[in-house]
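Participant: Next come a sequence and a model predicted from it.
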Amino acid sequence: MADGLLSAPLNEGLMMWFQKQVQLRPYHRGFHLVTTEITEKLPELKNYKTGLCHIFLPHTSASLTLNENADPNVRHDMEAFSNHYIPENEEYFLHVIEGSDDMPAHIKSSLFGADVMIPIADGWLVLAIWQGIWLGEHRDCGGSRHLIITLQGEGYT
């Protein structure tokens, strides 16, 4: 990313807002790199010269975060770490009506978060070379998840 990109004036061009809901395919429990799946469902991104992309996951047993996009061992290790520190079947969990993974999934969702905000430049998400968007699926049978994506910024004139 060029140094001058961050200092570009924001009062030129057309300021635009756009919002859509996209459906992700179902994933098994764990952390999954979903950057490509999201951007393929977001052709509207190309209309933005500069701006912000907010991605919100309206689920209480899954999460979104930004992290390593190259080595899948990082996602495996994150799942192992979170299961170690937030184990299932603890006697102090009262919320177990949907199974032993239910309350741990809610805790993981709160800890990792339900949204990410990413800058847009020249029609692309501005992510570091080793950075990607992760879906944390914290249920054994979480099913398909959906996202609400909001784009705001300067469009091409």
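Facilitator: Cool, the structure landed. Keep in mind it's a predicted model, so treat the numbers as computed, not measured.

Participant: alpha carbons only for contacts and neighbour counts from here, please
Facilitator: OK.

Participant: The residue minimising distance to the centre of the chain in helix, strand or coil?
Facilitator: In the chain, the centroid-proximal residue (CA atoms, centre = their mean) is residue 64; its distance is 3.5 Å. The three-state assignment at residue 64 reads strand, by DSSP: H, G, I helix; E, B strand; the rest coil.

Participant: my read: it touches residue 136, true?
Facilitator: Yes. Checked against CA atoms under 8 Å, the pair residue 64 and residue 136 is within contact range at 6.0 Å.

Participant: For the residue nearest to the centre of the chain, give me its contacts.
Facilitator: Going by CA atoms under 8 Å, 6 or more residues apart in numbering, residue 64 touches 56-57, 112-116, 133-136.

Participant: I'd like these as JSON lines, with neighbour count and distance to residue 34 appended.
Facilitator: Formatted as JSON lines, those follow (neighbours: other CA atoms under 10 Å; distance: CA to CA, whole Å):
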{"residue": "56", "neighbour count": "19", "distance to residue 34": "13"}
{"residue": "57", "neighbour count": "21", "distance to residue 34": "13"}
{"residue": "112", "neighbour count": "16", "distance to residue 34": "15"}
{"residue": "113", "neighbour count": "17", "distance to residue 34": "15"}
{"residue": "114", "neighbour count": "21", "distance to residue 34": "14"}
{"residue": "115", "neighbour count": "17", "distance to residue 34": "13"}
{"residue": "116", "neighbour count": "17", "distance to residue 34": "13"}
{"residue": "133", "neighbour count": "23", "distance to residue 34": "6"}
{"residue": "134", "neighbour count": "21", "distance to residue 34": "6"}
{"residue": "135", "neighbour count": "24", "distance to residue 34": "6"}
{"residue": "136", "neighbour count": "28", "distance to residue 34": "10"}
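
Participant: take the one below as the second:
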Amino acid sequence: MRQALRQLDIQTRGKGLTEITRDVAAFVSGEAISTGLLTLFCQHTSASLLIQENADADVQKDLAAFFERIAPEDAALYAHNAEGLDDMPAHIRAALTQVQLSIPVASGAMTLGAWQGIYIFEHRRAPHRRAVILHLLGE
């Protein structure tokens, strides 16, 4: 059994999804592990990870609009506002999504479906540098 660990530093553009599938796939293929499990972990409380459709950009627009409705930026709704109006809604959005993903690896590649991509979901308005830890375990 082998394992590999790497940190991806991803620059987001502000709120929305940033696809990282290619970076993650390059890591997996470079490790020459044929069969295993890849774990991704986002080290932040105001961003998250998603596996989502990467074929139609309307999916991303609809997701962003949905999260704006369920966790709006409204100072009257939250006690925590020390870091700005977008901070507490960002924490709520991260709590409703996930900061960790597990993806099986077979024949040296991730077993994502035909229309699936891996994304960092930035929940803050400003661009941020986000760290995602990749851990691959297998043989």
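Facilitator: Nice, I can see it. Quick caveat, the model's predicted, so the values are computed rather than measured.

Participant: Report the TM-score for the pair.
Facilitator: TM-score of the superposed chains, computed with TM-score structural alignment, normalised by the length of structure 2, equals 0.93; 139 aligned residues with a CA RMSD of 1.4 Å.

Participant: Ignoring the adjacent residues along the chain, who's closest to the counterpart of the residue nearest to the centre of structure 1 in structure 2?
Facilitator: When structure 2 is aligned by TM-score structural alignment, the residue opposite residue 64 of structure 1 is residue 49. Leaving aside its chain neighbours, residue 49 of structure 2 sits nearest to residue 120 (4.7 Å; criterion: CA to CA, 6 or more residues apart in numbering).

Participant: and the one you found, what is it in contact with?
Facilitator: 17-20, 47-50.

Participant: same deal with residue 115 of structure 2?
Facilitator: Contact analysis of residue 115 of structure 2 by CA under 8 Å, 6+ apart lists 52-55.

Participant: ok, now how distant is the residue nearest to the centre of structure 1 from residue 25 of structure 1?
Facilitator: Taking CA to CA, to the nearest Å as the measure, residue 64 of structure 1 falls 15 Å from residue 25 of structure 1.

Participant: Using the three-state scheme, assign the residue lying farthest from the centre of structure 1.
Facilitator: Distance from the centre of structure 1 peaks at residue 91, with 31.4 Å (CA atoms, centre = their mean). Secondary structure, three-state DSSP: residue 91 of structure 1 is coil.

Participant: mind checking what it lines up with in structure 2?
Facilitator: Alignment note (TM-score structural alignment): residue 91 of structure 1 maps to residue 76 of structure 2.

Participant: same deal with residue 25 of structure 1?
Facilitator: When structure 2 is aligned by TM-score structural alignment, residue 25 of structure 1 is paired with residue 11.

Participant: residue contacts, the closest residue to that match other than its chain neighbours?
Facilitator: What sits nearest to residue 11 of structure 2 in space, not counting adjacent residues and going by CA to CA, 6+ apart, is residue 129, at 4.5 Å. Listed by CA under 8 Å, 6+ apart, the contact partners of residue 129 of structure 2 are 9-12.

Participant: hang on, the earlier thing: redo the contacts of residue 64 of structure 1 as CSV? Include distance to residue 44 of structure 1 and secondary structure.
Facilitator: Listed next are the contacts of residue 64 of structure 1 as CSV, based on distance: CA to CA, whole Å; DSSP: H, G, I helix; E, B strand; the rest coil:
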residue, distance to residue 44 of structure 1, secondary structure
56, 17, strand
57, 19, coil
112, 27, helix
113, 25, coil
114, 22, coil
115, 19, strand
116, 18, strand
133, 18, strand
134, 21, strand
135, 21, strand
136, 25, strand
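
Participant: closest to residue 96 of structure 1 among those?
Facilitator: residue 136 (19.8 Å; CA to CA).

Participant: didn't that closest one look like it was pressed against residue 31?
Facilitator: Yes. Applying CA under 8 Å as the test, residue 136 of structure 1 and residue 31 come out as touching, 4.4 Å apart.

Participant: helix/strand/coil for residue 29 of structure 2?
Facilitator: helix.

Participant: quick one: it and residue 23 of structure 2, what's the gap?
Facilitator: Applying CA to CA, the value for residue 29 of structure 2 to residue 23 of structure 2 is 10 Å.

Participant: Neighbour count: these two, which is higher?
Facilitator: Between residue 29 of structure 2 and residue 23, counted using other CA atoms under 10 Å, the more crowded position is residue 29 (15 against 12).

Participant: No further queries at this time; thank you.
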